[in-house]
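Novice: quick one: sequence and predicted model below, then my questions.
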Amino acid sequence: MKNIGLIAPLWDWNVKYPFKTITCYPPLGLAYVASYLEKHGFAVSILDRSAVFAQSHFSMNALNIKTVEWIREFQLEIIGVSCCTGEHGDALKVAAMVNRAFPHIPVVFGGPHVSALAPLLLERYPIIDICVSGEGEISMLEICQSKKLEDIRGISFRKDGQIVNNPPRDVHKNIDDFAFPARHLLDMHFYTKRSTHLVPPLFIRGTDVISSRGCPYNCYFCASKVALGKGVRFQSVDLVIKELELLIDRYHIKALSFVDDMFATKKKRVKEICQKIINKGIHKELKWACQLKADIVDKELLQALKEAGCVLVEYGFESGSQKVLDRANKKAHVSFYYSAAELSRKAGILFQANIIAGLPGETVEDAQMTLSFVKKVKPDWLVLSRFKPLPGSIFYNELIDAGRLSVDIWERLFILEENPFNCSAMSDEQYARMLHHLHRHLFFIRSRKFIFNNFKCGIYHPRLIFYGVNRALNPKFKHLLYSIFR
C-alpha cells in the first residue's frame, strides 16, 4: 500500500494579501481524488497550504517548514498537486521544494490550468514529472497502481527526453462512483467556522457541496470545460440528500452552498432535491445557496427553493451591457437580469450579483451601464472580479491569436493586483480609473444587514475590515495601510 500526498497550493495573491486566506473553502477536488484512492486501498493525506498559511499566522517560512515536515511524517511515495491558474506560482514552489528535499518522489500536477497547458508546463518545468488533464480520480489511481504511463489516458509525461501526450480520457459518466469527498482528511473545523463568505450576507457556520459536474453553456471567459468536459453529469438525488445529512450529523453545519457550475440545469431534478430536503426535515436545519442562470428563473422554481430552505441565489450577470454579454457568449438578455432580480426579491430570496470588469471589448460607456444596472437591481451581495484570460477559455485563445497576449501571461495573471492586465477597449488609465470607481461605489451598495454581519465578521477577523476599506480608498494610501495592518 503506497502513501499518497495531495497538496492544494496557496493562491498567488495570498502572498501579497494574506488576509484573504482567513476564510478558506475546502479543496473538494482533491478530496474526491483522495476518496477514490482510499476506496482502492491507498493511504492518503491532504495538505491545504492556504489553510496552513492562515493557521501559521501568515508566515511563508512556517508554511514551507510544515510542508516538508508533512511529507517526511507521512513517508509519501507520490505527491499530487492541484493547480488552478491562480495557484500556478505556489504550485511550482511546492514542486521545487519536493524536488530539492525529496528527489525520489514523483510530482503529479492536475487541475484546470494543467488540463489547458500540460505539454507547455512539462517543457518549461522539469520539476513536474506527470501532468493529468481532465478529471483526476481514475488517472491518478492508475498512476498510483504503477500502471505503464503509456497506457494511462489523459496524462502527459516525459520519455527518453521527449514529451508524450496520451489520448484524452473520456469523462466518467456516473459521478456517484466518486462520492463522497474525503472530508475526514481535512480540518473541517477550520473550513466550517462562521463567516459571511459561504451564504452572504449571513454570518454563519457551514461548508460547500458539489452535486453535479460540468456546465451546458459556453461563456468565452470560462475555462471549466478543459477539466470537466462538455455537458453536465449529475449526482443522484438520493446521494445528494445523504451527503447533506452526513454534513449535519458529523460537522454540525448550519448552512451550505451548492458550488455546481449551474445548479438548476435540470429544473425537475432541482425540484426533486427540494422536495426531499423538505421531506427529511433538512430545511429546518440548513440555510443554503446555489447558482442559477437568470434566463431560466421563474416563480415556481424560486418558490420551491424558498420552501426548501434556500436563502440566497447567485447570478452570473457579468455586465449590464448587452454588447458585452453578446461578446462573451452569455446567451442572455439584460432584461432577463432585471426579471430574475425582481422575481428573487418577490420570492423572499436574497440574491448575489457577480460582475466581471474589463471584459474584451468593454468601453467606459459599457462599464457605466453596468454600474447603472447594479444600482437599479440593488443586489443583496455583490462580487466584482477583474477579467483574467484563463488558459483554455475562448477569450484566452482569441487574445493570443490576435497578438494581444503572450502565451505565458498566466504566469503573472494573479499577481497584477496594482497594475492589472487590460484586455478591454479602454486605455490603461481609463481602466484603472474605472476599476477604482466601481470598487468604491459597488462594494458599498449594501443593505444594513450586510454591513452589520460584516461588522460581526470583522470582530472575529479584523483584517477583513481592512480588506473592505482597502477596496474603497485611493490607491496611494493602500501600501501605507497594508504596512500598518500587516
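Specialist: Sure thing, it's come through.
Novice: from now on I want contacts and neighbour counts done on CA atoms only, so please keep to that.
Specialist: OK.
Novice: contacts only, for Phe258.
Specialist: Residues in contact with Phe258 (Cα atoms under 8 Å, 6 or more residues apart in numbering) are Asp208, Val209, Ile210, Ser211, Trp288, Ala289, Cys290, Gln291.
Novice: so the first one touches Ile253, yeah?
Specialist: No. Shown here, Asp208 and Ile253 do not form a contact pair, counting by Cα atoms under 8 Å, at 10.2 Å.
Novice: closest one to Glu137 out of the contacts of Phe258, please.
Specialist: Within the contacts of Phe258, proximity to Glu137 (Cα to Cα) peaks at Ile210, which comes in at 15.3 Å.
Novice: if we can go back for a sec, secondary structure and distance to Tyr431 added to the contacts of Phe258, as CSV?
Specialist: Converted to CSV, the contacts of Phe258 look like this (DSSP: H, G, I helix; E, B strand; the rest coil; distance: Cα to Cα, whole Å):
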residue, secondary structure, distance to Tyr431
Asp208, strand, 34
Val209, strand, 36
Ile210, coil, 35
Ser211, coil, 38
Trp288, strand, 36
Ala289, strand, 32
Cys290, strand, 31
Gln291, strand, 29
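Novice: what's the closest of those to His104?
Specialist: Lowest distance from His104 to the contacts of Phe258 (Cα to Cα) belongs to Ile210, with 35.0 Å.
Novice: so who does the closest one touch?
Specialist: By Cα under 8 Å, 6+ apart, the residues touching Ile210 are Phe258, Val259, Asp260.
Novice: just these: which are in strands?
Specialist: Phe258 (DSSP state E).
Novice: nearest to Glu272 among the contacts of Ile210?
Specialist: The closest of those, once distances to Glu272 are taken by Cα to Cα, is Phe258, at 15.2 Å.
Novice: put this next to the first one:
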Amino acid sequence: MRFNKVLLVQAKYDSAFSNVFPAGIGSLSETLDHEGLTNDVFDLNVKRNTEGMLHDKIRYFKPDLIGFSMMSLNYKYNYGVIERLKAIFKDVKVVVGGAHLSTIRKEVLENCKAIDYGVTLEGEHTLLELMKGDEDEPDIKGLLYRDAGRIIYNGDRPFIQDLDSLPYPRYKKFNKSDYSTLVSLFSSRGCPFECTFCPTKLAIGRRFFTRSAKSVVDEMQYHYDLGYRDFTFRDDNFTLVRDRVYEICDEIEKRSFRDIYLMCDAGVRADKVDRDILKRMKDVGFKMVAIGVEAGNDRV
C-alpha cells in the first residue's frame, strides 16, 4: 500500500519540555521533505491546539496516514485520542512510533485497536518504506502491522550508522511563536550501558552512533542565524566519547557565537566527566550539565 500524505502528530505529554520544538517529528518531516513526500505536522502540546482542532486539520489536509510520536506519559489519554479519531476518519490509517512503542511494542497495538502500524526504534527509513509502498508490509524491517487478526513484527531494522546522512530539523512547518526559544540538539543516538531504571536500551538501543562535530554545529548555526541563542544537548550520553566532546567544543569555538547558553540536561554519567572536560565545555558556552545519579549508595 502506498500513502500519499502523512500528518505527523506529537502526542500530548506533561513535561517541562512540552513547549520545546518536537525534534522527533521535526526530523521525520525533514526526512520526508528530502524525499519529496507530502507531509504536515500537528503538536497536541501547544496550548491552543485541541483535539477538535486536530480533526479540523485532518479534514483540511486530508492525509491517508497519520503518524503519532508517543511517550509513555499520558499514553492512555493518547490512545483515546487515536480511538476517537478513527471513529470519525475510518479510512485513515494510523502509525505510532516513539519511546512508548519501541519499549513495549506489540502491547501497544494489543491495547489500542485503532492503531494500524507501529514503527520501532529509529523511524526515518521504516516510515519512508511504508509511505512509498515499494516493499510489501512483511518485508519492512522495524514495522508492526495487523494481518488477519494477528499482530506481526518484522524484526529490528539495522541502526543508521551515518547520522550525518539524515537532514537535521529546521521546523519549517511549525508556528515558531508557539514554542520556547530553547532548541534541542541530538549529537548521537543510543547508549551502550544497561542501567535498570533507564528505558533507553529498549527505546533506542544499546548501540552508540554519532554525528560529526561539523554536522552538529551546522544545525546550531542554522538556528543561531534565525535568532536562537539557547540550546540543549539531549543525547542519552553526551560525554561518552571524550574526544568527540572536545571536537564539538572546538567547532563551536570556531564559529564565534555570541551570547549563547548551552545545556546538557538529559543527564551524563558521573564517571564520564571530569574537571578538564567540564572546563572546556564551560569555555564555549555550557552553563548547565545534569549529572545522572546512578544510585543512592555512597559506595556505588
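Specialist: In hand now; what should we look at? Being a predicted model, the structure only gives us computed values, none of them experimental.
Novice: superposing both, give me the TM-score.
Specialist: After superposition, the two chains reach a TM-score of 0.92 (TM-score structural alignment, normalised by the length of structure 2), with 295 aligned residues with a Cα RMSD of 1.9 Å.
Novice: check the separation of the first and last residues in stretch 304-322 of structure 1.
Specialist: 30 Å (Cα to Cα, to the nearest Å).
Novice: actually, stretch 285-297 of structure 2.
Specialist: 32 Å.
Novice: can you tell me what sits against that stretch?
Specialist: Residues from elsewhere that reach stretch 285-297 of structure 2, judged by Cα under 8 Å, 6+ apart: 195, 260-270, 300.
Novice: turn those residues into CSV, columns for distance to Asp156 of structure 2 and neighbour count.
Specialist: Converted to CSV, the contacts of stretch 285-297 of structure 2 look like this (distance: Cα to Cα, whole Å; neighbours: other Cα atoms under 10 Å):
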residue, distance to Asp156 of structure 2, neighbour count
Cys195, 21, 11
Ile260, 39, 14
Tyr261, 37, 17
Leu262, 34, 21
Met263, 32, 21
Cys264, 29, 24
Asp265, 29, 18
Ala266, 25, 16
Gly267, 27, 18
Val268, 27, 21
Arg269, 27, 16
Ala270, 31, 13
Val300, 34, 7
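Novice: trace Phe238 of structure 2 over to structure 1, please.
Specialist: Superposed on structure 1 with TM-score structural alignment, Phe238 of structure 2 falls opposite Phe263.
Novice: let me fix that: Met70 of structure 2
Specialist: Alignment note (TM-score structural alignment): Met70 of structure 2 maps to Cys83 of structure 1.
Novice: my read: that match touches Phe109, true?
Specialist: Yes. Here Cys83 of structure 1 reaches Phe109: they are 6.8 Å apart, a contact under Cα under 8 Å.
Novice: between the two, which one's more packed in?
Specialist: Comparing Cys83 of structure 1 with Phe109 by other Cα atoms under 10 Å, the one with more neighbours is Phe109, at 30 against 24.
Novice: what strand or helix carries the more buried one?
Specialist: strand 107-110 (DSSP states H and E).
Novice: find me the equivalent region of that strand in structure 2.
Specialist: Counting by TM-score structural alignment, strand 107-110 of structure 1 pairs with residues 94-97 of structure 2.
Novice: flag every buried residue along that stretch.
Specialist: For stretch 94-97 of structure 2, the neighbour count (16 or more other Cα atoms under 10 Å) marks Val94, Val95, Val96, Gly97 as buried.
Novice: surely the third one touches Ala114?
Specialist: To tie it back to what came earlier, the one meant is Val96 of structure 2. No. Val96 of structure 2 sits out of contact with Ala114 when judged by Cα under 8 Å, with a separation of 10.5 Å.
Novice: any idea where the helices of the stretch 51-200 of structure 2 begin and end?
Specialist: Taking DSSP state H, counting those that start in this stretch as the criterion, the stretch 51-200 of structure 2 carries its helices at 51-61, 75-88, 99-104, 106-111, 124-132, 200-203.
Novice: quick one: closest of the ones you listed to Arg170 of structure 2.
Specialist: Shortest distance between Arg170 of structure 2 and the helices of the stretch 51-200 of structure 2, using Cα to Cα, is found for helix 124-132: 15.7 Å.
Novice: now that closest one, how far from the centre of its chain.
Specialist: With Cα atoms, centre = their mean, to the nearest Å as the basis, helix 124-132 of structure 2 stands 16 Å off its chain's centre.
Novice: for that helix, give me the average deviation versus structure 1.
Specialist: Aligned to structure 1 and superposed, helix 124-132 of structure 2 gives a mean residue distance of 0.7 Å (mean Cα distance after the TM-score superposition for structure 1).
Novice: for that helix, which helices and strands make contact with it?
Specialist: helix 23-34 (3 or more Cα pairs under 8 Å, 6 or more residues apart in numbering; DSSP states H and E).
Novice: ok, back up a step: possible to save the helices of the stretch 51-200 of structure 2 as CSV with distance to Arg146 of structure 2 and mean neighbour count?
Specialist: Listed next are the helices of the stretch 51-200 of structure 2 as CSV, based on distance: least, Cα to Cα, whole Å; neighbours: other Cα atoms under 10 Å:
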stretch, distance to Arg146 of structure 2, mean neighbour count
helix 51-61, 23, 14
helix 75-88, 16, 16
helix 99-104, 15, 21
helix 106-111, 9, 16
helix 124-132, 14, 19
helix 200-203, 21, 20
